[in-house]
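Peer 1: Need coordinates for the below:
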Amino acid sequence: MKLINELLTTPEDEYHDFKAQWYEQYTKAELIKDIFSFVNTSHHKDCYLIIGVNDKHEVIGVENDPNRLNTEKLTTYLHSLPIANSHTPKVIVQSIEISDHTIDVIVIKDTNDVPVYLDENKQPKQSKCIHAGQIFARENDTNTAINSSASDYLVERLWKKRFGLDLPIKDQYKVKLSDYSHWKYFELDKIGFQYTLDPDFCMYLEEDDETRYRAESYNLGQFRLSMSWNKLILKYRNRTIDELLVVFMDSATFMTVTPSLGSISPMSNSDMLTFQYYLADSLDFAVEKLILNMKRSSITPNYNQQSKLLKRIVIFKNYNQLKQIKSVLQKQDEYIKGKCAPTKEQLELCRGALSMDFGKDTPEMNQGHIEVMCEEANVSQFINNYLQSEIINNKRSR
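Peer 2: Sure, this is the predicted structure:
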């Protein structure tokens, strides 16, 4: 609602447009053109067709408009069109009460599947014809005319968006990493991964010579608990884009990106409750998802290994969700501490599992480390259960 109020006082641009009324049967070609134009934008944000507002930004409403469509009807209509590669735009129709009127907002979701166009001619009844291959695009406050096609300049920008070429190099890396089937694991003079469609994107494994614990909370539950640390160097041509820590786990049968360490209470607190996490929108997690989806036995965990790994790692949508959840849980830290305190049985099971790989005098067998590992695993599982309950509650409240 706040966003719509802001848009009502903002001149039309590449993100929104005003329409006094819904599209009639003889203007269905204009509906197609307007939606396709907002899909075919080179930015990376949702767009809005605001219906029930005239060119003077006056709210006149659509409550008596006989041509109104809801999300289901508009989506069904778009699916009936001969759209190339079946890249049907995702739209949501929202009705909002404002100034004693109802306005409808068509939210046109951002996508990288551009340009969107028809692969057959389409002429809605009593309407103009839209031709196969005709590309409509939005530039500033103007759509491509119904009898024209977007300029080469605009179309070039759309293809760059589709392949992620308009993004900073780290974001380009994330786009390539999501194309799981075109990454190849190799063991030649070096060991690493190469993107076969563009070999300039390549990741190399190197040994990590830092002294680290060889058992962490997130590998509890695996058959063998000893880990070996490596660095994964992300390269674009000869340029190093990032450097991640990875570990080989469960007798080196699979690899995983090391998660980040978080704490419910401030890190300066001597009695802090720590947990391991990924941010779903991070480059680290993009690499992790590639590993999980490569279907290669020497790199990818099997179903059992993967479920045990992710049980003890929290996956937040983004940093904002991490901050929000920490803020909520900090108010319950004493309760969580009691709930996540490891039992004597859990500590003994952990010690027994560790003894299969480590001598009694190694740092991994230290009682303090075992207690921290077990508590940390419990806290991570507690947060995962909390997030799952939030999802269930949100679904019930809809």
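Peer 1: going forward, measure contacts and count neighbours with C-alpha atoms only.
Peer 2: Noted.
Peer 1: Show me what counts as buried in stretch 92-109.
Peer 2: When burial is assessed from 16 or more other Cα atoms under 10 Å, stretch 92-109 yields the following buried residues: Val93, Thr102, Ile103, Asp104, Val105, Ile106, Val107, Ile108, Lys109.
Peer 1: Turn those into CSV, including secondary structure.
Peer 2: What follows is the buried residues of stretch 92-109, written out as CSV (DSSP: H, G, I helix; E, B strand; the rest coil):
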residue, secondary structure
Val93, strand
Thr102, strand
Ile103, strand
Asp104, strand
Val105, strand
Ile106, strand
Val107, strand
Ile108, strand
Lys109, coil
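Peer 1: ok, the residues you listed vs Asn64, which is closest?
Peer 2: Thr102 (9.3 Å; Cα to Cα).
Peer 1: wait, what's in contact with that closest one?
Peer 2: Gly52, Gly61, Val62, Glu63, Ser95, Ile96 (Cα atoms under 8 Å, 6 or more residues apart in numbering).
Peer 1: Before we compare anything, build this one as well:
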Amino acid sequence: MIDDIKAKEFVVDPVNEEIISLIRSRNEDYYYDFKKEFHKRDEDLLYDIICLSNNLENRDAYLIIGVTDDFEVIGIGETCKSNNIYDFIKSKKIAGDFKPEIEIKNIYDKYEKLMVIKCKATKHIPYYLIERFGRIKDNTIYTRVGDTNPPKDRSAGYNEIEKLWRIHFEREHE
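Peer 2: Coordinates of the predicted model:
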């Protein structure tokens, strides 16, 4: 019985193994971040998605919900409809009208359910708002530095912005 649904067959998504491996590494990095619970404020969710999507290696990145700061898997108690997150992202005014491409999955570690928001690597980086949302400034490029998102009142540095635009133009004809 999984999520109160009987199944004859249970297939494990390959992302499941990758996420469990990241949790076992007991650290965070530029392309993945752990959260104990769902964001209390929409602006924090959006900010995390933008920072992860704008990672300097232009690789798929993960926001993993249900893991404490001490890397303990506690799972997600409540459910969040993935459609709500997709609709929320679509509603934001982002430059070029290109939204971060995300994929939302529920995965399992033992008996704990985690939510993973995969921020796909695309040619449309850097993502930035053209209309302020809460404390996220408009026309400001944010990126994750190491294992941390910078404060919302500080944009990415010159070199980081240059690298993001270089990636954008190198991938332009894909």
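Peer 1: TM-score them against each other, please.
Peer 2: Remark: TM-score between the superposed chains equals 0.85 [TM-score structural alignment, normalised by the length of the second structure]; 158 aligned residues with a Cα RMSD of 1.6 Å.
Peer 1: Surely Ile49 of the second structure and Ala121 touch.
Peer 2: No. Ile49 of the second structure is not in contact with Ala121 according to Cα atoms under 8 Å; the separation is 11.8 Å.
Peer 1: Pick out whichever of those two has more residues nearby.
Peer 2: Ile49 (24 against 19; other Cα atoms under 10 Å).
Peer 1: Tell me which helix or strand that one sits in.
Peer 2: helix 42-53 (DSSP states H and E).
Peer 1: once aligned to the first structure, how far is that helix on average?
Peer 2: For helix 42-53 of the second structure, the mean deviation from the first structure after alignment is 0.8 Å (mean Cα distance after the TM-score superposition for the first structure).
Peer 1: Can you name the next helix or strand after that helix?
Peer 2: Heading C-terminal from helix 42-53 of the second structure (DSSP H and E), you reach strand 61-65.
Peer 1: Where in the first structure does that following strand align, residue-wise?
Peer 2: Per TM-score structural alignment, the counterpart of strand 61-65 of the second structure in the first structure is residues 47-51.
Peer 1: for that stretch, the distance to its chain's centre please.
Peer 2: Centroid displacement of stretch 47-51 of the first structure relative to its chain, using Cα atoms, centre = their mean, to the nearest Å, is 24 Å.
Peer 1: can I get the buried residues of stretch 92-109 of the first structure in a markdown table with distance to Gln276 of the first structure?
Peer 2: Output for those, formatted as a markdown table (distance: Cα to Cα, whole Å):
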| residue | distance to Gln276 of the first structure |
| --- | --- |
| Val93 | 39 |
| Thr102 | 47 |
| Ile103 | 45 |
| Asp104 | 43 |
| Val105 | 41 |
| Ile106 | 40 |
| Val107 | 36 |
| Ile108 | 36 |
| Lys109 | 32 |
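Peer 1: Just flag the most distant two among the residues you listed.
Peer 2: Maximum distance among the buried residues of stretch 92-109 of the first structure (Cα to Cα): 21.8 Å, for Thr102 and Lys109.
Peer 1: Contacts only, for Lys289 of the first structure.
Peer 2: Listed by Cα under 8 Å, 6+ apart, the contact partners of Lys289 of the first structure are Ser178.
Peer 1: SS state for it?
Peer 2: Three-state assignment for Lys289 of the first structure (three-state DSSP): helix.
Peer 1: can you list the contacts of Thr102 of the first structure in JSON lines and add secondary structure and distance to Phe186 of the first structure?
Peer 2: Formatted as JSON lines, the contacts of Thr102 of the first structure follow (DSSP: H, G, I helix; E, B strand; the rest coil; distance: Cα to Cα, whole Å):
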{"residue": "Gly52", "secondary structure": "coil", "distance to Phe186 of the first structure": "58"}
{"residue": "Gly61", "secondary structure": "coil", "distance to Phe186 of the first structure": "61"}
{"residue": "Val62", "secondary structure": "coil", "distance to Phe186 of the first structure": "60"}
{"residue": "Glu63", "secondary structure": "coil", "distance to Phe186 of the first structure": "62"}
{"residue": "Ser95", "secondary structure": "strand", "distance to Phe186 of the first structure": "53"}
{"residue": "Ile96", "secondary structure": "strand", "distance to Phe186 of the first structure": "55"}
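Peer 1: still contacting in the second structure, which of those residues?
Peer 2: Shared with the second structure under both residues aligned by TM-score structural alignment, their matches' Cα atoms under 8 Å, the contacts from the contacts of Thr102 of the first structure are Gly52, Gly61, Val62, Ser95, Ile96.
Peer 1: Roughly how far does the last one sit from Pro66 of the first structure?
Peer 2: The spacing between Ile96 of the first structure and Pro66 of the first structure, counted by Cα to Cα, to the nearest Å, is 17 Å.
Peer 1: And the first one, by the same measure?
Peer 2: Going from Gly52 of the first structure to Pro66 of the first structure by Cα to Cα gives 13 Å.
Peer 1: These two: who's more crowded?
Peer 2: Legend: neighbour count by other Cα under 10 Å for Gly52 of the first structure and Pro66, higher for Gly52 (23 against 11).
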